[in-house]
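Student: Sequence below, structure please.
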Amino acid sequence: MTEFKDNEVEMREFRLRVTVLGALVFVCFFLLLARFVWLQVIQHETFAVKAEENRISLVPVVPNRGLILDRNGVVLASNYSAYTLEITPSKLEASLDDTINQLSRLVEIDVRDRRRFKKLLDDAKGFESVPLRTRLSDEEVARFTAQHFRFPGVEVQARLFRQYPLGETASHVIGYIGRVSRAEADALDDSDDAANYRGTDHIGKEGLEKSYEKLLHGQTGYEEVEKTSGGRAVRTLSRTPPKPGSNLILSIDIELQKIVEEAFGKRRGAFVAIEPETGDILAYVSRPGYDPNLFVDGIDTQSWDELNNSPDRPMINRPLSGTYAPGSTFKPFMALAALELGKRTPSQVTYDPGYFVLGNHRFNDDVVGGHGSVDMRKSIIVSCNTYYYALGNDMGIQAIHDFMQPFGFGEKTGIDLENEKTGVLPSPEWKRRRFKGAAGRWVGGDTISVSNGSGLNAYTPLQIAHAVANLANNGVVMKPHLVKMVEDSTSRARKLTVAQQSYRIPLKQENIDFVKNAMVGVTSEPGGTAYRVFGNAGYTIGGKTGTAQVVSIKKGEKYNAAKLAERLRDNALFTAFAPVDKPRIVLAMVVENAGMGGAEAAPITRKALDYYLLGKRPSEKDKGNVELQDKEDANAPAR
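Tutor: The predicted structure follows:
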């Protein structure tokens, strides 16, 4: 049976479907139109700004780091530009090792470069570029550029590098810069200087490079760069130039520095010379030193281990953080204290039989049989221990402590370097804090040892030099400093870092003059402990030798350097100022484990003063004479 279709019904269904579909199309078109209006009209300004931001990038322009120069204009730290080969690990397509091996066929990459790269990589973020090779030659740059397409994630960058032309000379003064570590980067991001350090790869790590970082760094500039959607730079729209860092004009005389460093040879120790009237540090020696250029590109593990594990500890800044007993260099201050406090007169005599007895303990002088009758002047010239044992016992520890403190003993000098040690000016209160129970009780023997410059005394060479400068300057205290002036790199305007005295120690001039005169006798009179070194100096110098024990000798035994390991022998010290009538230079030094101050420390001082006061440089003949003199003085009563 034939079935007839209901066309009317089908038409209604068709029209319904067309209507629904048309409505759906209309709704979609309306939504698109609404979205278009939303984006193009209502949000036009917002997206226009974002488009502009994507089109234009702000690129930081790192400023030139300020120079460091000595007082006479000799450049100690400068900058130079060079190409570096850098890898961004997150952008590599091949493995890191394969990439480096492939690169080594184009550019020379030695074992040290690989070690340094791995050390830097451990401290870097994955998206940061890490230098593999620095200071590429033009030929190496050309070879890599021709094959650049094979190495995604590897770039050649033009960078500014720090250079220390004199290498190891004054390394503990200048310090060094190094690549910004992850911890330092995080700290900078949280600081007020975050914007100023955008694009900066290096930062001061030690010495003046660290303590004057903000001044040396300068002000970062910016470029507005137009780029394509792919990130390729098209043109520079505007530029805010960077402001170079300030230059540091040091108080150091680098020629004096070199002479002292050479005079030390392979010996360990410290030397600080100060101009007492200004507080300018003329020489600041810590031996041994290190080459700061090793750190600029990032030091490799082997070199770092060699420096860190050396028994000579070249990374220790000895004038700043090495603490030593001052030995007999403490005696002039004890004599001045006795005069100021009325405990002794210049003519008052103490008999020295070769020892001093306190209770059941006997404190020996270093001269068997003693010095006989000793007044104050003789006590300084011949360095009589017994005189100061008795004086210290009469004065008491609290009086000693209170008198010495204003001179800077046991106090930070405030020098413009970080991590200065305080040292120890002992007192009963200090000992109670330092030791527990009965060990913290102050006893008479402690006072006897302190009065002679040994025992619990522990000062940095910088503190000792500062104290002598205060004495030579008649009680006027100037803050010691290494940077004499800060120079604006653009205007060349200069500003003094220390313009006036810190304070004045109230002292009687006749007492100061007496002590100074006695110190002149140390170097100019037969019997003086430094007479053999300075007897024909050609200028008047006040000085004091010192010898300080490193380890205690058992009761009843006599000190014999030959029977001790080299690093257990006494330290040799010397302090001086010259010319006496108007001192231009004051110094303090220590030669570790060298023995007697007159034999080992004083000859180094002679070379320094000959140059600074007379312009005389050591010749080969002079070196031979000093070596012979050292041998002769080894058995002399130099203390």
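Student: make it CA atoms for all contacts and neighbour counts henceforth
Tutor: Will do.
Student: Arg313 in helix, strand or coil?
Tutor: Classification of Arg313 by DSSP: H, G, I helix; E, B strand; the rest coil places it in coil.
Student: State the distance from the nearest residue to it once chain neighbours are set aside to Arg268.
Tutor: Nearest non-adjacent residue to Arg313, counting by Cα to Cα, 6 or more residues apart in numbering: Leu307, 7.1 Å away. As for Leu307, its distance to Arg268 is 15 Å (criterion: Cα to Cα, to the nearest Å).
Student: of the two, who's got more company?
Tutor: Arg268 (19 against 15; other Cα atoms under 10 Å).
Student: Just confirm the more buried one contacts Ala572, I think it does.
Tutor: No. At 10.8 Å, Arg268 does not count as touching Ala572 under the criterion of Cα atoms under 8 Å.
Student: Glu213: neighbouring residues, count only.
Tutor: A count of neighbours around Glu213, defined by other Cα under 10 Å, yields 20.
Student: Return the residues in contact with it.
Tutor: Contacts for Glu213 (Cα atoms under 8 Å, 6 or more residues apart in numbering) come out as Ile203, Gly204.
Student: ok, now Arg115?
Tutor: Per Cα under 8 Å, 6+ apart, neighbours of Arg115: Asp300, Thr301.
Student: Next one: it from Val130, what distance?
Tutor: 13 Å.
Student: Same check on Gly372?
Tutor: 72 Å.
Student: Tell me which of the two has more neighbours.
Tutor: Val130 (23 against 13).
Student: Test my guess that that one contacts Asp123.
Tutor: No. Look at Val130 against Asp123 with Cα under 8 Å: they stay out of range, at 9.8 Å.
Student: residue ranges for the helices of the stretch 351-500 of the chain, please.
Tutor: Counting by DSSP state H, counting those that start in this stretch, the stretch 351-500 of the chain has these helices, from start to end: 376-381, 385-395, 397-404, 428-434, 444-451, 461-472.
Student: about what we covered before: which residues sit in contact with the residue nearest to Arg313?
Tutor: Tyr290, Arg313, Pro314, Met315.
Student: please give me the structure for this one as well, since I'd like to look at both together:
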Amino acid sequence: MREALALKDHRSESQIYVERAATGAVVVLVLFSLLILRVGYLQTVQYSDSVARSEKNRVQVVARPPVRGLILDRQGVLLADNRPSRNLEVIPEQIVNMEDTLFHLATVLEMSEEETARFRRLSGRTTRRFESAPVLFDLSDEQVARFEANRFRFPGLSVQAKLVRNYPQGALMAHAVGSVRRINDRDAASLNATAYASTDHIGKLGVERFYETELLGQVGYDRVEANARGRMMRVLDGVKPINGQNLTLYLDAGLQAAADRALDGRRGAVVAIDPKTGGILALLSRPAYDPNLFVQGISHQNYNALRTSMDAPLFNRAIQGQYQPGSTLKPFIGLIALGGSTVTVSDSIEDPGWYQLPGNERLYRDWNWTKTNDGGHGRVNIEKALYRSCNVYFYDLAVRLGIDRLSQDLKQFGFGQASVLDLPDANAGLLPSRAWKRATRKLPWYPGDTVNLGIGHGDILVTPLQMAAAVAALANRGRWVAPRMAQNQSFEDAARSSPSGAGQLPEHVWEPIIGGMEKVVHRGNQIYGENGTAWSYIGRDIEYRMAGKSGTAQVVAIEQGEVYEASIIEERK
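Tutor: This next block holds a predicted model:
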């Protein structure tokens, strides 16, 4: 028998549908209620915070760097200014794959291996991932054109025009003015981030370093409106930056060039100081380098060439080179002796060409001693001892004064201390004493050490700047004016850095010493052995009066009896 067909229960299905619809309506009502509550919460409780977030996303604060102050010489000649540069800058956060971007960019701009490595290094080093950071510098017109034609391929990259430091005088003023360098990680860790916002350089050497605060200026900012892609649409408001102060130095570019010509390509240093002001008129170290190489970052090849050169062009001989002063120290020893009545102007000794300490067999010979045991200057007083640079006289004078007196009184002229006001890298030299030798060499001070000190040899070391400052104090008859580079600057520590005591020497001591120094230059046309030591190569060719002191210091050690080829000695000068 066939089974009966089951009939559809429409009533049950309708009941189920109604129940489900009711449940869905309740759920929708609950969700809608929650949405209303959330909107109400956002519009009431969190309204201010939401507005602030929206404003922050729409409005950006962009730093405006100040223009670095100019540096000029006393005549208004530009020593440091600023030039425009087009740099490629990156915002790391906007780049998905830095290596892929770099690969295509290197092809478009035909970047060298060093430029590629530098891009990789700088883009990875920046800690400001949301801010623009420079990675390629001084783009050419062709590079800018190529990049702009392919800009759509490089989100996060842009060409920005900025002012960068420029040194019109090049190597001539390198060691006098100093230079700026790009801010590195070590600099950034210690700098005020706000003060250096959007600033890529900092003074590293010389007056650029010492006057960093004055030259830098104060950063400004713009509040700009940006679209959804981060592109700036308009400037809302802002604060203008305050440009750095211009700095006028005592330096004279013409005098600096004349000093350079006088060195004629040889290694050496020239320092000229105005005794009245302490202003440094010339500060030259040769060989030198072009500071413009360092502004945007020097290449490894160029830096290695400078660093390994036998000429040491990176070394500032004028303020860091420490040398035996040789006979240029003799006027100061003479002043100390006259001031303490150790000798008088009329006192004299017999110079046979050599000096011998009592009970000692060693002979300390004069500079004019010959192999035939001939030499000496005959009867010598302090004036003749200066213009003939008589070693025997100053051997004897130093022993009579003693090391304690010498080491104490030579401080009066700035020896053994860095007293220049605004050159932070200047060395202090070395003024030896009993205590110094005992502490550094564990040895006593010997009488022979004093003999050597009498002619500026032995352990004493001075910089060319120190010697120029000491001579300026001598020209001032003992009035010390601390050396300085910049005009119209106040120095709170000027008194602390100034030696004292030279001005307390009796008035009668100055003229005999200065008179002897005049004869060093101008005493000529005398019988053999009576001319001033500088007359033949300076005094007879000038029409003006000057005073000076010749001196020879040993900078290349040659053992007694040792033979050197002339070419090797010339190479090591």
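Student: Out of the contacts of Leu307 of structure 1, which two sit at the greatest distance?
Tutor: Tyr290 and Arg313 (9.9 Å; Cα to Cα).
Student: Give the residue from those two that has the larger number of neighbours.
Tutor: Tyr290 (20 against 17).
Student: my guess is that one meets Ser171, correct?
Tutor: Yes. Contact status for Tyr290 of structure 1 versus Ser171: in contact at 6.3 Å, counting by Cα under 8 Å.
Student: what about Thr236 of structure 1, is that helix, strand or coil?
Tutor: Thr236 of structure 1 ends up strand, using three-state DSSP.
Student: Count the residues that sit near it.
Tutor: Around Thr236 of structure 1 there are 15 residues (other Cα under 10 Å).
Student: does the nearest residue to it once chain neighbours are set aside belong to a helix or a strand, and which?
Tutor: The shortest distance from Thr236 of structure 1 to any non-neighbouring residue, by Cα to Cα, 6+ apart, is to Val225 (4.4 Å). Val225 of structure 1 belongs to strand 221-227 when assigned by DSSP states H and E.
Student: Residues in contact with that strand: which ones?
Tutor: Residues contacting strand 221-227 of structure 1 (Cα under 8 Å, 6+ apart): 54-63, 233-243.
Student: Mean distance of it to its aligned residues in structure 2, please.
Tutor: With mean Cα distance after the TM-score superposition for structure 1, strand 221-227 of structure 1 departs from structure 2 by a mean of 0.8 Å once superposed.
Student: Where in structure 2 does that strand fall?
Tutor: Counting by TM-score structural alignment, strand 221-227 of structure 1 lines up with residues 220-226 of structure 2.
Student: starting at the chain centroid, how far to the matching stretch?
Tutor: Centre-to-centre, stretch 220-226 of structure 2 and its host chain are 35 Å apart (Cα atoms, centre = their mean, to the nearest Å).
Student: and if you look at stretch 469-489 of structure 2?
Tutor: 22 Å.
Student: how long is it from one end to the other?
Tutor: First-to-last residue span, stretch 469-489 of structure 2, Cα to Cα: 19 Å.
Student: Please apply the same query to stretch 133-140 of structure 2.
Tutor: 19 Å.
Student: what residues does it touch?
Tutor: Outside stretch 133-140 of structure 2, the residues touching it (Cα under 8 Å, 6+ apart) are 85-91, 115, 118-119, 122-123, 126, 296.
Student: again, but for stretch 74-94 of structure 1
Tutor: Under Cα under 8 Å, 6+ apart, the answer for stretch 74-94 of structure 1 is 64-70, 96, 126-137, 141, 151-166, 174, 254.
Student: Looking at these, which are in helices?
Tutor: By the criterion of DSSP state H, membership of the contacts of stretch 74-94 of structure 1 in helices covers Leu96, Val141, Ile174, Ile254.
Student: got these as CSV, with distance to Pro353 of structure 1 and neighbour count columns?
Tutor: Formatted as CSV, those follow (distance: Cα to Cα, whole Å; neighbours: other Cα atoms under 10 Å):
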residue, distance to Pro353 of structure 1, neighbour count
Leu96, 77, 14
Val141, 79, 18
Ile174, 50, 25
Ile254, 48, 24
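Student: before we move on, the earlier item: pipe the contacts of Leu307 of structure 1 into a markdown table and attach distance to Ile604 of structure 1 per row.
Tutor: Shown next, in a markdown table, are the contacts of Leu307 of structure 1 (distance: Cα to Cα, whole Å):
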| residue | distance to Ile604 of structure 1 |
| --- | --- |
| Tyr290 | 21 |
| Arg313 | 21 |
| Pro314 | 20 |
| Met315 | 22 |
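Student: Of those residues, which is the nearest to Gly535 of structure 1?
Tutor: The closest of the contacts of Leu307 of structure 1, once distances to Gly535 of structure 1 are taken by Cα to Cα, is Pro314, at 34.3 Å.
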